[in-house]
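**Student:** Predicted model follows, preceded by the sequence.
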Amino acid sequence: MGRMLTTRDVPQRTRKRLAWLDALRGLAALTVVFEHTLEPLLPEAQLPVKAAFDPGWYGVTVFFLVSGYIVPASLERRASLRAFWISRFFRLYPLFGVAAAAMALLTLLGWDDPHIWWKSRLVSLVMGHLTMLQNLLYMPNLLNILWTLSYEMGFYLLLTAMFTLGINRKSVTSALGFTAAALLGAGALPVTLLSAGGSSRMLTVTLAVTTLMTAGLAAAIRGSGAVRQVGAIVIGLTVLTLLAVNQSYPGPWQGLLILATMFAGTVLYRAEQRELSWKQAGWVTLVPLAGIWLTRDDFGTQIATGAAWLTFAAGLALRRQKMPRVLTWLGLVSYSVYLLHPLLLESVEWFWPEPLAVPLNLRMAALACVVALLLGLSALTWRFVEAPAQRLAKRLTSAGARPDRREATNLV
């Protein structure tokens, strides 16, 4: 299976340098898959496992730390918002479209029962998913795991605003600011303040957010001087508003802490690159401590939070060591693994709506088949969807490889 990926698809020097991040992604993907296999295949283990250790929260926390570490570096290395957004678009959307189409097919076949809002609020939900901000617009996710992409997108948008305003290196301040907001807002921030109240209101908010984001990005990328700054401010204020008062899951303070986690990953990158001292970077230990404090009634989540941070710290410490090939390969295809596994599990649930009535040995055999099929499909989607899309992104950005003089000043 690994032989399907060639040196043409992935530059070896880059893969070697980032192998530890791939290994972390691979481990995170496996734990998220494990979390989601419990309900359809091992429901008797779900509550005991999550009470002791929440594998899903562990996995997404590792993913968020990895994104925080590498994504800002990608933007600053290119010094071009245009190149950054072309890269992000072709990294996320092609496979996102494949997964959405597959989910729509399962729905047409009757294997899944979509949320009723897909019939009554179709335009809003389609627009929300196209922006990838659906979770911050109080919308049911087409696939249950898509909620994390809303926070990824929110992070990209905030990075864009900060880069344009020349404050992109304020990573410690950002991490601690979001942590403080999470602590102060826990239990106090309103939920779905903007989008709740009927289909017309949701559509109005969705149209407004889409317009603001489109105009803001256009101004930040193509504008000059004050126009760029206004665009950045519009983007930043819109995202911060959605984060603070318009999310229902996992909750306002949790969403804010997710952003704190990603900015903490950026701080660790800056310390590793000697842009900051490790003493300065040490302030971000307050982020997991805050998370553990805020989930003090949920032991499994506390352990998962601590374990995710320790895992990332171990990966950082071992970054120059050779990583297990199986984990680096899993990291390479981790986005495919992440998006495709719910589709296979939806099929399992359709065949076995009452898993406890099925003998355990058959369920374990089904689990092995699901994992094998998932890895095979992920290899195929990497080769025929993800890798070609990323090569296309490189071709589109190569002509503008030199940073725009206005943007390059933000690297100072």
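**Tutor:** Structure's in. What do you need?

**Student:** Please make it C-alpha for all contacts and neighbour counts, starting now.
**Tutor:** Will do.

**Student:** quick one, longest helix in this protein?
**Tutor:** For the chain, the helix with the greatest residue count under DSSP state H is helix 81-108.

**Student:** what's the offset of that one from the middle of its chain?
**Tutor:** Taking C-alpha atoms, centre = their mean, to the nearest Å, one finds helix 81-108 lying 13 Å from the centre of the chain it belongs to.

**Student:** May I see the buried residues of it?
**Tutor:** By neighbour count on 16 or more other C-alpha atoms under 10 Å, the buried set for helix 81-108 is 81-88, 90-92, 94-96, 98-100, 103-104, 106.

**Student:** Then stretch 213-233?
**Tutor:** Buried-residue list, stretch 213-233, by 16+ other C-alpha under 10 Å: 213, 215-221, 227-233.

**Student:** Among those, which one sits closest to residue 373?
**Tutor:** Nearest to residue 373 among the buried residues of stretch 213-233: residue 213, at 38.1 Å, using C-alpha to C-alpha.

**Student:** The closest one contacts residue 233, correct?
**Tutor:** No. If you go by C-alpha atoms under 8 Å, residue 213 and residue 233 don't touch, sitting 10.6 Å apart.

**Student:** In addition, the following structure is provided for comparison:
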Amino acid sequence: MQASDVPATVIVDQGNARRAANRYENIDALRGIAALAVVVQHFFGDIIHEATNQQGAAYSVALSSVTYFDAGRFGVVLFFLISGFVVPFSIKGHNPLHRFAISRFFRLFPAMWLALFCLTVASVMHGQWPSLPTFLANMTMVPAAFRQPWMSGAYWTLTIEILFYVLSAGLFALGFLYRPVIIALFAIALVAATAVPILLRYFGISMPVQYLSLHVSFLYLGLLLRMTLVDKLPDALIGSLCVLLVQAVVLFTVGEFSLSRQDGFFLVGTLPILMSYLAALCVFLVSVKTSAPNNPVLSRLGALSYSIYLFHGIAALMVFAIFPLTGTGVDFAIGAGSLFVTLVLSVIVYDYLEKPMINLGYRYIRREDNNESKVSA
């Protein structure tokens, strides 16, 4: 979800600067679309859960939307494909894993910690005090590892990203990260780690079911599609198709299981989730092949996408506390106001925290490189 990954990683064709620049604009624009989709889905969800009038126009639109299409899952899957397409190719240069860890830390954690602080303040204002263990666990982006909940349910994808970074670093260290056959087999194994425990339950064997690995497999699908469409590596196309087939079969089969136990993977029905995955894949493929959209507004939103992701829920808490959702047409104006506040917060956070922290990380890396060069000299 990080716009700043793109300049250093998506340029493959060194002899075609125009093509590289277009792809940069294109990837950022995709991030902008994904961020807006997540905001819209959460807004509709807020209307459904909080509106006082279930006969109003806004409530009807929100209910119809989530019944046929999950815009939030569309945005999340699009983000996953983009991260898989971009992030692994930022592991490069001298001492690449060290550089990768530093750049990821400065890119993600400072803005996240600010969002957690703001969430804490908002919770206190509503009479709720998050516990210190919960806050500290959230700071790691893997609170479940410490048996703590997310302070905001919207942040669950950060755990997926962190897991992807760790796995990719391991694959890189083993020399496997850019080998299509191994990545395809690894992605299929990740899907199986979700599917097998569900399948075994039909034979009376109870095992814990998790969806983390299935989600991570879509980031590696993004990597395989990069190898297929851009790098044109041998076996990448076959690997991509195999992973897609396995993912499709599993998605078709786990829907009823998820709905029966209401675990949140399938929220309303199978149709909106399946449509969202299909739409995200199609939009991603068309965009990569055509270098569209090349829109400066969407590209700017893409640059802000991480801040939008972190702060749109906080903006909604602020706005909806003053203007409660009713389910009527007025909610659309309230939603527009919430989006405006989100964008203002995102611009401030991006310009005065994200970019300075990213640059600080780069300066730290360059300083270490210079120190090592002096020692070796």
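**Tutor:** Received it, and whenever you're ready, just let me know what you need. Computed from a predicted structure; not experimentally measured.

**Student:** Post the TM-score for the overlay when you can.
**Tutor:** Superposed pair, TM-score by TM-score structural alignment, normalised by the length of structure 2: 0.78. Supporting alignment: 324 aligned residues with a C-alpha RMSD of 2.8 Å.

**Student:** Using the three-state scheme, assign residue 113 of structure 1.
**Tutor:** Look at residue 113 of structure 1: counting by DSSP: H, G, I helix; E, B strand; the rest coil, its state is coil.

**Student:** thinking again about what came up before, structure 2: matching residues for the longest helix of structure 1?
**Tutor:** Aligned using TM-score structural alignment, helix 81-108 of structure 1 spans residues 97-124 in structure 2.

**Student:** any idea which helix or strand carries residue 359 of structure 2?
**Tutor:** helix 355-376 (DSSP states H and E).

**Student:** What is the distance between that helix and the centre of its chain?
**Tutor:** Its chain's C-alpha centre and that of helix 355-376 of structure 2 lie 28 Å apart, by C-alpha atoms, centre = their mean.

**Student:** who touches it?
**Tutor:** 94, 99, 102, 103, 106, 107, 110 (C-alpha atoms under 8 Å, 6 or more residues apart in numbering).

**Student:** quick one: which of those residues is nearest to residue 306 of structure 2?
**Tutor:** Nearest member of the contacts of helix 355-376 of structure 2 to residue 306 of structure 2, counting by C-alpha to C-alpha, is residue 107, at 9.6 Å.

**Student:** My guess is the closest one contacts residue 354. True?
**Tutor:** Yes. Counting by C-alpha under 8 Å, residue 354 is a contact partner of residue 107 of structure 2 at 6.7 Å.

**Student:** that older thread, tell me roughly how far the longest helix of structure 1 lies from structure 2 on average.
**Tutor:** Mean deviation of helix 81-108 of structure 1 relative to structure 2 after superposition (mean C-alpha distance after the TM-score superposition for structure 1): 0.9 Å.

**Student:** which helices and strands does that helix pack with?
**Tutor:** For helix 81-108 of structure 1, the packing partners by 3 or more C-alpha pairs under 8 Å, 6 or more residues apart in numbering; DSSP states H and E come out as helix 55-78, helix 199-222, helix 334-351, helix 387-398.

**Student:** residue contacts, the counterpart of residue 80 of structure 2 in structure 1?
**Tutor:** The alignment partner of residue 80 of structure 2 in structure 1, by TM-score structural alignment, is residue 64. Residue 64 of structure 1 sits next to 152, 258, 261, 262, 265 when contact means C-alpha under 8 Å, 6+ apart.

**Student:** contacting residues around the fourth one?
**Tutor:** Residues near residue 262 of structure 1 by C-alpha under 8 Å, 6+ apart: 64, 65, 66, 67, 68, 69, 155, 175.

**Student:** Residue in structure 2 paired with it?
**Tutor:** Counting by TM-score structural alignment, residue 262 of structure 1 corresponds to residue 219 in structure 2.

**Student:** which one is residue 21 of structure 1 nearest to, not counting chain neighbours?
**Tutor:** Here the nearest residue to residue 21 of structure 1 in space, its sequence neighbours aside, is residue 66; by C-alpha to C-alpha, 6 or more residues apart in numbering that works out to 6.6 Å.
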